[in-house]
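Enquirer: Sequence and predicted model, in that order:
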Amino acid sequence: MTIAPPPPSPLSSPSAVRLRLVPQPAQGRMPRRIDGAWWPHSPDLASELPRLLGGLPHAWGHVTSVLVDEAVWSPFPGRLLVANQVVRLRRTTTQHSPSTVCLLAPGRGRWDLLVVPPAATDAEAGRLMERMATAVNGPESGNRAAAERRGGSGG
């Protein structure tokens, strides 16, 4: 198990989490396929994940398991200690285009985030994050979100 340093304060560090979440669906509506977009600073999951988890809404609860495409990230351990709690890291070899990360919190839910490549420019990342927000909030959100996950035009 790897012990990760606590996430830096977003106000005091230029390396704060780069995360955009879409509003949660109203009661009775179908859940979205993508809940937001995350732009990590590097492919080092062990250093990036604590920042991400520290930037999530408290209502999401404690994330205990994370599923990621191992091809996107540098080698990482099976477990990581984040804020004095163990987070299980699970790998998938099924490549998604674009890449996603799945966060699981027992009793609270599952959240899927689009992963913006760390090497993306500010403009590229902004476009991807905006496209994600538009796709999941548009009138055909289910079809458009699925197209985004496959790398299609969405519509």
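Expert: In hand now; what should we look at?

Enquirer: C-alpha from now on. contacts and neighbour counts both.
Expert: Fine.

Enquirer: Give the next helix or strand downstream of the helix or strand where Val68 lies.
Expert: With secondary structure defined by DSSP states H and E, Val68 is part of strand 65-69. Toward the C-terminus, strand 65-69 is succeeded by strand 79-82 as the next helix or strand (DSSP H and E).

Enquirer: So which residues make contact with the host helix or strand of Ala125?
Expert: When secondary structure is defined using DSSP H and E, the element that contains Ala125 is helix 122-137. Outside of helix 122-137, the residues within contact range by CA atoms under 8 Å, 6 or more residues apart in numbering are 20, 22, 32-37, 39, 114, 116-117, 141-142, 144-145, 148, 154.

Enquirer: Against that first model, consider the following:
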Amino acid sequence: MTTAYAPPLAARLSLTPKTTLAGLLDGAWWPRSRDLAVELPPLVDALEEPCGRITRVAVNPTRWPVVPHKVPATGHTVHVGWFDEQDPDKMILLSYTVGRCDLLVIPPETEPAAAARLMAAATIPGSVLAAGVLMSDEAATGRRMRDARSSEDARSGEDAWEADGGSAPPPLRHPVVGSRMIPLPGNARRRR
């Protein structure tokens, strides 16, 4: 009996364009599972041309249930280490030619639209946003988008109610912008 293996799927990877602007991240990776032994080989293969041969990888074990010490890749072995102090949403990859490559790791269960936003945000040249900040921002954006959809659903019900003779909804309040009030030129106190 012959067992046929399906070829591994290509890594879902987006890299920052080469510029003189150095940022905190070199790109983003969206693995399909939390199994490093399965997910690392396609990532390492995808990074071979832009980064050279990846020889070492560092992760935070918070996001990975099993962290193998070595993972076979095409033609070599990748040594994997873990550090609790490292940002759990970031992976550090080391190669002999380029040096270090820091990637935002997007959780496998992330919705495609959110993953696309994260990939775009992580590849902005010169960005000073850390991996954890991008993930927090996306979580907040995702909540706002879900709230907006719920609000639209509620509004469609209000529109039907309004058409049947109900009262108008209260006006929308404007959010406060910033934490301080800045006096307008006409309202500022004059010095004597």
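Expert: Perfect, I can see it now. Treat the numbers as computed from the prediction; the structure is a model and nothing was measured.

Enquirer: So after superposing, what's the score?
Expert: With the length set by TM-score structural alignment, normalised by the length of the first structure, the two chains reach a TM-score of 0.74; 132 aligned residues with a CA RMSD of 2.3 Å.

Enquirer: if we can go back for a sec, just how off-centre is the helix holding Ala125 of the first structure within its chain?
Expert: Counting by CA atoms, centre = their mean, to the nearest Å, helix 122-137 of the first structure is centred 13 Å from the centre of its parent chain.

Enquirer: again, but for stretch 131-146 of the second structure
Expert: The offset between the C-alpha centroid of stretch 131-146 of the second structure and the centroid of the whole chain comes to 9 Å, using CA atoms, centre = their mean.

Enquirer: what packs against the strand or helix carrying Met145 of the second structure?
Expert: Under DSSP H and E, the secondary-structure element containing Met145 of the second structure is helix 131-163. Contacts defined by 3 or more CA pairs under 8 Å, 6 or more residues apart in numbering; DSSP states H and E place helix 131-163 of the second structure against strand 99-105, helix 112-122.

Enquirer: if we can go back for a sec, filter the contacts of helix 122-137 of the first structure down to the buried ones and express that as a PyMOL selection.
Expert: Once 16 or more other CA atoms under 10 Å is used to decide burial, the buried members of the contacts of helix 122-137 of the first structure can be selected in PyMOL as follows:
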select buried, resi 20+32+33+34+35+36+37+39+114+116+117+141+142+144+145+148+154
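
Enquirer: From the contacts of helix 122-137 of the first structure, which land in helices?
Expert: Those of these mapping onto helices are 141-142, 144-145, 148, per DSSP state H.

Enquirer: I'd like those as JSON lines, with distance to Asn84 of the first structure appended.
Expert: Converted to JSON lines, these look like this (distance: CA to CA, whole Å):
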{"residue": "Ser141", "distance to Asn84 of the first structure": "37"}
{"residue": "Gly142", "distance to Asn84 of the first structure": "37"}
{"residue": "Arg144", "distance to Asn84 of the first structure": "38"}
{"residue": "Ala145", "distance to Asn84 of the first structure": "35"}
{"residue": "Glu148", "distance to Asn84 of the first structure": "35"}
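
Enquirer: Trp82 of the second structure and Glu39 of the second structure: what is the separation?
Expert: Distance of Trp82 of the second structure to Glu39 of the second structure, computed by CA to CA, to the nearest Å: 16 Å.

Enquirer: For Leu15 of the second structure, see how far away the most centrally placed residue in the second structure is.
Expert: Taking CA atoms, centre = their mean, the centroid of the second structure lies closest to Leu118, which sits 3.8 Å from it. For Leu118 of the second structure, the distance to Leu15 of the second structure under the criterion CA to CA works out to 12 Å.

Enquirer: sorry, back to before: ok, the residue nearest to the centre of the second structure to Ala10 of the second structure distance?
Expert: Distance check for Leu118 of the second structure against Ala10 of the second structure: by CA to CA, it reads 19 Å.

Enquirer: ok, now Cys101 of the second structure?
Expert: Here the criterion is CA to CA. By it, Cys101 of the second structure lies 19 Å from Ala10 of the second structure.
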